[in-house]
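Undergrad: coords please:
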Amino acid sequence: MSMKPPSYYVPPQSSWPIVGAVALFLVAVGAGLTVQTMEEGGAANVFGKVILTAGFIFLLYMLAGWFSNVVSESMSGLYSKQLSRSFRQGMSWFIFSEVMFFGAFFGALFYARMISVPWLGGSGNNEMTHEVLWPAFEAIWPLTLTPAGDTTLAMSWQGIPLTNTIILLISSVTLHLAHTSLEKNRRMALIVWLEITIVLAAFFLYYQGVEYIHAYQDLGLTLQSGVYGNTFFLLTGFHGLHVCLGTLFLIVLLFRIAKDHFTPKDHFAFQAGSWYWHFVDVVWLCLFVFVYVL
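TA: This is a model prediction of the structure:
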């Protein structure tokens, strides 16, 4: 008796990875040009913003097209149980890569605070180096004085940062309630809890924009504010970008729920979105402690 080999769907060749690579390249180049010419203004700044906008448009186009293909294949019954396990492994490795991504930035923050700053302050028998490089340097964190003599103010953990922390913690709870409602086949509760999560995500992004305006206009805290300004905006900025992507992910899930794409036993896409959102929440908690509080 012959045994039928297990089926494993192999998708056809796709141009979406190339489109995504071009989009990310344009985003990187556009962001770099925009930051470099932010103080100068003029045509150079406009050119950077145009490239940055084009990059985001290409990125959204790629996400929409690729999501559409995957949803179509899934609803056509092409995915086997083994492919579902591959999706879980792929999402797990993706989140692990994101952990390494943020780990690099937290590592840079740790190195600056725990090694570079004390070293410049003369610790470890480096008194002579301290006198040569920066005699007036004080080994304190955050560094509110740059080598050029400019001063800034540190961002307090109270106010908007604390509010955003509470918002993300609540959103994690509401998303868990949505997931529980899906497993119990409570459709209305699922939709309501997911919508609340999306609204909370929008509030987080809004308040982060308000925080950046406050930093630039009131505190003098910019990307040019030495290592403190660099680490602050890189960590919070990349986290904000991940919140944007996570919010888009949740919105796509909401549309799919409206079309009855999920069942209590088959809803890995929702699980993947939930994993990603909880990961973003955990990163923010670490960021709030090490960037704002300590």
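
Undergrad: make it CA atoms for all contacts and neighbour counts henceforth
TA: Will do.

Undergrad: look at L287 and tell me its secondary structure.
TA: For L287, the assignment made with DSSP: H, G, I helix; E, B strand; the rest coil gives helix.

Undergrad: what about Y9, which SS state?
TA: coil.

Undergrad: could you also give me the structure for this second sequence? I'd like to compare it with the first:
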Amino acid sequence: MASASGYYLPHQARWPIIGSIGLTLFLGGFGAMLIGSGAGPFFMVLGLLTVLGMMAGWFGEVINEGLNGLYDAQVERSFRWGMIWFIASEVMFFAAFFGSLFYVRMYAVPWLGGEGTTGVGAFTHLLWPDYAPEWPTNGPAHIGGEFEPMEPWGLPALNTLILLSSGATVTWAHWGLLKNDRSQFVKGLIATIALGFLFVGFQAYEYYHAYTEMGLTLGAGIYGSTFFMLTGFHGFHVTIGTIFLAVVLLRALRGHFDAEHHFAFEAAAWYWHFVDVVWLGLFIFVYWL
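TA: The predicted model follows:
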């Protein structure tokens, strides 16, 4: 374990191999489902349950080791750097989707409309002479079907207010913890969690409205696919972040944190602020512009 004079080496753990098995089952089951295998959903569920069990067991072990004082300052730094690199990987994940949206809007759509005298744009007008290179688009020959684009100033604007408010409440909770005001800390966490679930609920309603009344689906051309990929993955991250904060709340109610030792909460707060920033980009570039 940790020592004052040596480099920290984690003890042997069974959790990594269990997590690998769970991910293999989950992805294998997903692939089998895509090719029509009846066993696919079973292995997907089995893999998901294995991964969730791994997470509960591994996180619980780390929590107990921390509470028992087995981690020194170096281990604390390793946790912080691990969370920083994790969020950096998430930045790259969303950057890829924002990049695809930029490429489609700024290059692919104009080319399909015949822009450019060389390369792709020189020939596409022969294939689709009536195509209007406007965004949002349902593609040449209306391959994406008829749909209505999502307007920004309804539920999306309300969800923006909700998520920005949740950023304020989690910061308020942090202030309470730093001054050892457990009541403020817990109230701030409860408010943030409630706002997170409210955001997800409104987004689910937005999706239902899009599918049932607007004709806006994943198959609605490149606009539909980029809209649901970006907002859907963000909604998934909000859900994960809300669960993260809920676990922190349960630990807070058991008195696990104080002004000096609360990295688990800080990690959740970092993640939550990251989710806030991503949503601002989504609101501007997916809904508004």
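
Undergrad: excluding chain neighbours, what is closest to the residue in structure 1 that W175 of structure 2 lines up against?
TA: If you follow W175 of structure 2 across to structure 1 using TM-score structural alignment, you land on T180. Nearest residue to T180 of structure 1, sequence neighbours excluded (Cα to Cα, 6 or more residues apart in numbering): L190, at 8.0 Å.

Undergrad: so how far is T146 of structure 1 from the one you found?
TA: L190 of structure 1 is 50 Å from T146 of structure 1, where distance means Cα to Cα, to the nearest Å.

Undergrad: and the two? which has more neighbours close in?
TA: Set L190 of structure 1 next to T146 and count neighbours by other Cα atoms under 10 Å: L190 wins out with 23 against 16.

Undergrad: just to be sure, that one is in a helix?
TA: Yes. Assessed by three-state DSSP, L190 of structure 1 belongs to a helix.

Undergrad: what residue of structure 2 is the furthest out?
TA: Within structure 2, the residue lying farthest from the chain centre (Cα atoms, centre = their mean) is L126, at 41.1 Å.

Undergrad: that one corresponds to which position in structure 1?
TA: Aligned against structure 1 by TM-score structural alignment, L126 of structure 2 finds its counterpart in V132.

Undergrad: could you pull out the strands for the stretch 151-294 of structure 1?
TA: Shown for the stretch 151-294 of structure 1, no strands are assigned by DSSP state E, counting those that start in this stretch.

Undergrad: all the helices of it, residue numbers only.
TA: Secondary structure of the stretch 151-294 of structure 1, counting by DSSP state H, counting those that start in this stretch: helices at 160-183, 187-214, 226-258, 268-287.

Undergrad: format those as CSV; extra columns: distance to Q82 of structure 1.
TA: Formatted as CSV, these follow (distance: least, Cα to Cα, whole Å):
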stretch, distance to Q82 of structure 1
helix 160-183, 21
helix 187-214, 28
helix 226-258, 23
helix 268-287, 13
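
Undergrad: between those, which gets nearest to R85 of structure 1?
TA: helix 268-287 (9.7 Å; Cα to Cα).

Undergrad: how big's the offset between the closest one and structure 2?
TA: Mean deviation of helix 268-287 of structure 1 relative to structure 2 after superposition (mean Cα distance after the TM-score superposition for structure 1): 0.6 Å.

Undergrad: what residue lies at the spatial centre of structure 2?
TA: Centre-nearest of structure 2 using Cα atoms, centre = their mean is H237, 2.3 Å out.

Undergrad: spatially nearest residue to that one (excluding sequence neighbours)?
TA: V275 (7.0 Å).

Undergrad: aligned partner of the one you found in structure 1?
TA: That one, V275 of structure 2, aligns with V280 by TM-score structural alignment.

Undergrad: burial count for its match?
TA: Using other Cα under 10 Å, V280 of structure 1 is surrounded by 21 other residues.
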